[in-house]
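K.L.:
Quick one, what's the 3D model for this:
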Amino acid sequence: MYAISLGEDGAELRPLEPWQAEEFLAHMDRGRDFIGRHNGLPDVVRDLASSRAYLQGYAEKAAADTGRIHGIWSDGTLVGAVILRTMDVPQRTAEAGCWLEPSAVGKGLVTRAARLLIDWAVEERGIHRVEWWVSAANAPSIAVARRLGMTKEGVLRESYLYRGERHDMEIWSVLAPQWRAGTPAPNAS
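P.N.:
As a prediction, the model looks like this:
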């Protein structure tokens, strides 16, 4: 398996695969409450079987070229992940996402990992548009979208039912020419 350095702090980006279900579940258990504030993943990954099934789903997406999941390791411990939740190569669109457990917050890991994943999608798979869907209440994830040079395109009011409450979802995006130029989009608010 390969690992890509995320910088001098020893953090790495690696593929997450079904055989790592135990490690993935342990990671989810460490960050369950924190991750679950804005992300439904902790409600899906509850035990070893559901952890394996989640990772198997992404293995199938990778095989079909419709998505990817890569873990973020810090000091040898899985602390988060970045994903291409969807990837439509014929349409040249993808949706990226992320999460971290509390011990990894504030170190720039998600931004660095997301840059690598988006760069791969744009340069290797020809993706033209990468979207970032985020709860309007998730300020850290919105900050990542800004650091990635994405443009806020709009808000889907009360579009996401999560744990019995309706939440607004913001849609951010970056286009391949803008990504390659490394310049923030106009009106990146």
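
K.L.:
going forward, measure contacts and count neighbours with C-alpha atoms only.
P.N.:
Fine.

K.L.:
Break down the chain into its strands, ranges please.
P.N.:
4-5, 12-15, 68-74, 77-88, 93-100, 129-135, 151-162, 165-175 (DSSP state E).

K.L.:
wait, which of those strands is closest to Gly31?
P.N.:
Checking the strands of the chain against Gly31 by CA to CA gives strand 93-100 as the closest, at 7.4 Å.

K.L.:
So what touches the closest one?
P.N.:
Contact with strand 93-100 is made by 31, 35, 39, 79-88, 110, 114, 118, 127-133, 141, as judged by CA atoms under 8 Å, 6 or more residues apart in numbering.

K.L.:
any idea how far Thr183 lies from Pro140?
P.N.:
Taking CA to CA, to the nearest Å as the measure, Thr183 falls 21 Å from Pro140.

K.L.:
Which residues does stretch 112-127 contact?
P.N.:
By CA under 8 Å, 6+ apart, the surrounding residues in contact with stretch 112-127 are 6, 13, 72, 82-84, 89, 92-94, 96, 98, 128, 130, 148, 176, 179.

K.L.:
And that stretch, what's buried?
P.N.:
For stretch 112-127, burial by neighbour count (16 or more other CA atoms under 10 Å) applies to 112-115, 117-119, 121-122, 125-127.

K.L.:
Please flag which of the residues you listed sit within helices.
P.N.:
112-115, 117-119, 121-122, 125 (DSSP state H).

K.L.:
on that earlier part again, now the buried residues of stretch 112-127 in TSV, with distance to Gly57?
P.N.:
Formatted as TSV, the buried residues of stretch 112-127 follow (distance: CA to CA, whole Å):
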residue	distance to Gly57
Arg112	25
Ala113	21
Ala114	20
Arg115	23
Leu117	18
Ile118	20
Asp119	23
Ala121	19
Val122	23
Arg125	20
Gly126	23
Ile127	21
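
K.L.:
Also this sequence, please, to line up against the first:
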Amino acid sequence: MYAIPLGDDGAELRPLEPWQAEEFLAHIDRGREFIGQYNGLPDVVTDVASCRAFLRTYAEKAAADTGRMCGIRADGALVGAVFFRTMDVAQGTAEAGCWLEPSAAGRGLVTRGVRALIDWAVEERGIHRVEWWVASENAPSIAVARRLGMTKDGVSRESYLYRGKRHDMEIWSVLAPEWRAARRAS
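P.N.:
All right, here's what the predicted structure looks like:
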């Protein structure tokens, strides 16, 4: 299995696959409330079978080249994930996302993981535009978009009904030429 190092602290990206459903469930259980603040995943993956089905969906997306998911590991433990919820190579667009359990927050793991994912998408798959959709109340996720050099495109008002409340969704994006220029400058 491959691993992509995320820096000198031993953190890395690795594939998340259906055979890892038990470990995935334990990870979600450790962060269920924290992850579920803005992400519906904890409401969907509640047992090993639902975890396996969710991971199978992303294995099928990877096989069809329509999405990707990588687990974030710190000290060998699964602590989060970065992914392309959608990816349309013909159109050159993708929507990135993430989650992290609370024990791993504040270490820059999501920013580093998404950076690696965008590098791959732009350089290997020819993706031109990467989007980041985030609830306006989700300050940590907005901070990730800013650290990645994304531009706020706008707000889709009250467009996301989640746990009985309507949320405004901000749309952030980065274009391949902007991404490459920023990477050269760093």
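
K.L.:
picking that back up, just the buried ones out of the contacts of strand 93-100 of the first structure, please.
P.N.:
31, 35, 39, 79-87, 110, 114, 118, 127-133, 141.

K.L.:
between the ones in helices among the buried residues of stretch 112-127 of the first structure, which is nearest Glu22 of the first structure?
P.N.:
Ala113 (22.1 Å).

K.L.:
So that closest one versus Arg46 of the first structure, what's the distance?
P.N.:
Distance from Ala113 of the first structure to Arg46 of the first structure, by CA to CA: 25 Å.

K.L.:
And Arg30 of the first structure, by the same measure?
P.N.:
From Arg30 of the first structure to Arg46 of the first structure the distance is 12 Å (CA to CA).

K.L.:
Next: Leu6 of the first structure.
P.N.:
For Leu6 of the first structure relative to Arg46 of the first structure (CA to CA), the value is 29 Å.

K.L.:
Neighbour count: those two, which is higher?
P.N.:
Leu6 (21 against 14; other CA atoms under 10 Å).

K.L.:
excluding its backbone neighbours, what's nearest Pro177 of the first structure?
P.N.:
His128 (7.9 Å; CA to CA, 6 or more residues apart in numbering).

K.L.:
Next up, the contacts around that neighbour.
P.N.:
Contacts for His128 of the first structure were tallied using CA under 8 Å, 6+ apart; they are 92-93, 122, 175-177.

K.L.:
show me what contacts Asp168 of the second structure?
P.N.:
Asp168 of the second structure neighbours (CA under 8 Å, 6+ apart): 135-136, 155-160.

K.L.:
6 Å instead, please
P.N.:
135-136, 156-159 (CA atoms under 6 Å, 6 or more residues apart in numbering).

K.L.:
Met150 of the second structure now?
P.N.:
172-174.

K.L.:
Quick check: the gap between the aligned partner of it in the first structure and Gly97 of the first structure.
P.N.:
Matched to the first structure by TM-score structural alignment, Met150 of the second structure sits across from Met150. Counting by CA to CA, the gap from Met150 of the first structure to Gly97 of the first structure is 13 Å.

K.L.:
Please apply the same query to Glu17 of the first structure.
P.N.:
17 Å.

K.L.:
Let me know how buried Gln37 of the second structure is, in neighbour terms.
P.N.:
Neighbours of Gln37 of the second structure (other CA under 10 Å): 13.

K.L.:
what do we get in the first structure for it?
P.N.:
Per TM-score structural alignment, Gln37 of the second structure is aligned with Arg37.

K.L.:
so Glu131 of the second structure makes contact with Ser173?
P.N.:
Yes: judged on CA atoms under 6 Å, Glu131 of the second structure makes contact with Ser173 at a distance of 4.3 Å.

K.L.:
what residues does stretch 5-25 of the first structure touch?
P.N.:
By CA under 6 Å, 6+ apart, the residues outside stretch 5-25 of the first structure that reach it are 3-4, 51-52, 55-56, 69-74.

K.L.:
Which part of the second structure matches it?
P.N.:
By TM-score structural alignment, stretch 5-25 of the first structure lines up with residues 5-25 in the second structure.

K.L.:
now the matching stretch, how far from the centre of its chain.
P.N.:
The chain centroid and the centroid of stretch 5-25 of the second structure are separated by 13 Å under CA atoms, centre = their mean, to the nearest Å.

K.L.:
ok, now stretch 75-85 of the first structure?
P.N.:
Per CA atoms, centre = their mean, the centroid offset for stretch 75-85 of the first structure relative to its chain is 9 Å.

K.L.:
which residues are contacting it?
P.N.:
Here stretch 75-85 of the first structure makes contact (CA under 6 Å, 6+ apart) with 67-73, 95-101.

K.L.:
still on that earlier bit, mind putting the strands of the first structure into CSV with distance to Ala21 of the first structure?
P.N.:
Formatted as CSV, those follow (distance: least, CA to CA, whole Å):
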stretch, distance to Ala21 of the first structure
strand 4-5, 21
strand 12-15, 12
strand 68-74, 12
strand 77-88, 11
strand 93-100, 17
strand 129-135, 26
strand 151-162, 25
strand 165-175, 29
